[in-house]
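Engineer: What follows is a predicted protein model with its sequence.
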Amino acid sequence: MSAAMVEQIRERLQQALAPSALEVLDEGYKHAGHANEGKGHFHVRIVSEAFAGQLSIKRHRLVYAALQGLMDNGIHALSIDAKAPGE
C-alpha cells in the first residue's frame, strides 16, 4: 500500500501545484511501534511557483488541500518541506 500511496500523493501534488521538484518519501519505518504501527507516515519535499510570496502556513495549507481525502485515509502523518523556486 505504501508505494501506491506515495504515487497517489505524487499525482495529486503534481496536478494541484505543478511543482518543479517533488520528492515523496515513505517514512513509516521511522515510526514502527507508533500509532498505526508506522503506516502512513510520509515526508514531502516540494518546490512550486505556487508558494512564491506565501508564508509557511499557507504553503502547508495548499499541500493539505491537494491531499484532501487522503488524510486519515492512508496518510496518518505528513511532514512538509515546501519552497518556492530559488529558495
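Structural biologist: It's in. Computed from a predicted structure; not experimentally measured.
Engineer: C-alpha from now on. contacts and neighbour counts both.
Structural biologist: Noted.
Engineer: show me what contacts P19?
Structural biologist: Shown in contact with P19 (Cα atoms under 8 Å, 6 or more residues apart in numbering): L13, I46, V47, S48, E49.
Engineer: What subset of these is buried?
Structural biologist: Buried members of these, counted by 16 or more other Cα atoms under 10 Å: L13, I46, V47, S48.
Engineer: Export those residues to JSON lines and append columns for secondary structure and distance to H76.
Structural biologist: As requested, the buried ones among the contacts of P19 are arranged in JSON lines below (DSSP: H, G, I helix; E, B strand; the rest coil; distance: Cα to Cα, whole Å):
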{"residue": "L13", "secondary structure": "helix", "distance to H76": "17"}
{"residue": "I46", "secondary structure": "strand", "distance to H76": "19"}
{"residue": "V47", "secondary structure": "strand", "distance to H76": "23"}
{"residue": "S48", "secondary structure": "coil", "distance to H76": "24"}
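Engineer: take the one below as the second:
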Amino acid sequence: MLTRLGGGRTASLMSTQIPSPPMPSDDAVAQALARVRAALAELSPSVLELEDESHRHEGHGGHRPGQLTHLRVRIVAQAFLGQSRLARHRLVNGLLAEEIARGLHALSIEAKAPGE
C-alpha cells in the first residue's frame, strides 16, 4: 500500500491482517465427542452411545452454534455394578469435568451395569 507524503513523496506501508478467532464447526463438535468418548473409555464400557442434542436447543440458554453444549450419554459398564444411580452420575460427571469446563452445558445420562 502506498501513502502520499508531502512534497510528492510516497511511503510504503505494510498491510497487517489480524486473524479472526476460529469459528466453531462440525469439527469442533467431532473433537468434543472424541474427547468425551476417550474420557468414558476409562470405564471400559460394553455399550457407549453419544448423541449430540445441541441443535435441539437453539435459542435456549447455554446453546452455542457449532459447539457441543447438550449431550445424551448411554453407557453400560461393569464399573456401575452395586452403585446407586447418583453415584453413577457423579462418576460420569467427574470423568467429563474437563468437557463441562469447555462449555458442555447439559448432560443427560443413562448409566447401567450389564444385565440391567
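Structural biologist: Received the coordinates, thanks. Remember, it's a predicted structure, so these values are computed and weren't measured experimentally.
Engineer: before we move on, the earlier item: which of the contacts of P19 of the first structure are conserved in the second structure?
Structural biologist: Retained in the second structure: L13, I46, V47, S48, E49, out of those (criterion both residues aligned by TM-score structural alignment, their matches' Cα atoms under 8 Å).
Engineer: Tell me which residues touch the first one, please.
Structural biologist: With contacts defined as Cα under 8 Å, 6+ apart, the neighbours of L13 of the first structure are P19, V63, A66, L67.
Engineer: For it, what is the corresponding residue in the second structure?
Structural biologist: Using TM-score structural alignment, the equivalent of L13 of the first structure in the second structure is L40.
Engineer: quick one: its match from E110 of the second structure, how far?
Structural biologist: L40 of the second structure is 13 Å from E110 of the second structure, where distance means Cα to Cα, to the nearest Å.
Engineer: close enough to count as contact, A21 of the first structure and I46?
Structural biologist: Yes. Using Cα atoms under 8 Å, A21 of the first structure makes contact with I46 at a distance of 5.6 Å.
Engineer: Quick check: which element contains R45 of the first structure?
Structural biologist: strand 41-47 (DSSP states H and E).
Engineer: What span of the second structure is that strand aligned with?
Structural biologist: Taking TM-score structural alignment, strand 41-47 of the first structure hits residues 70-76 over in the second structure.
Engineer: distance from that stretch to the first structure after superposition?
Structural biologist: Superposed on the first structure, stretch 70-76 of the second structure shows a mean distance of 0.3 Å to its aligned residues (mean Cα distance after the TM-score superposition for the first structure).
Engineer: Identify all contacting residues around that stretch.
Structural biologist: 45-54, 57, 63, 104-114.
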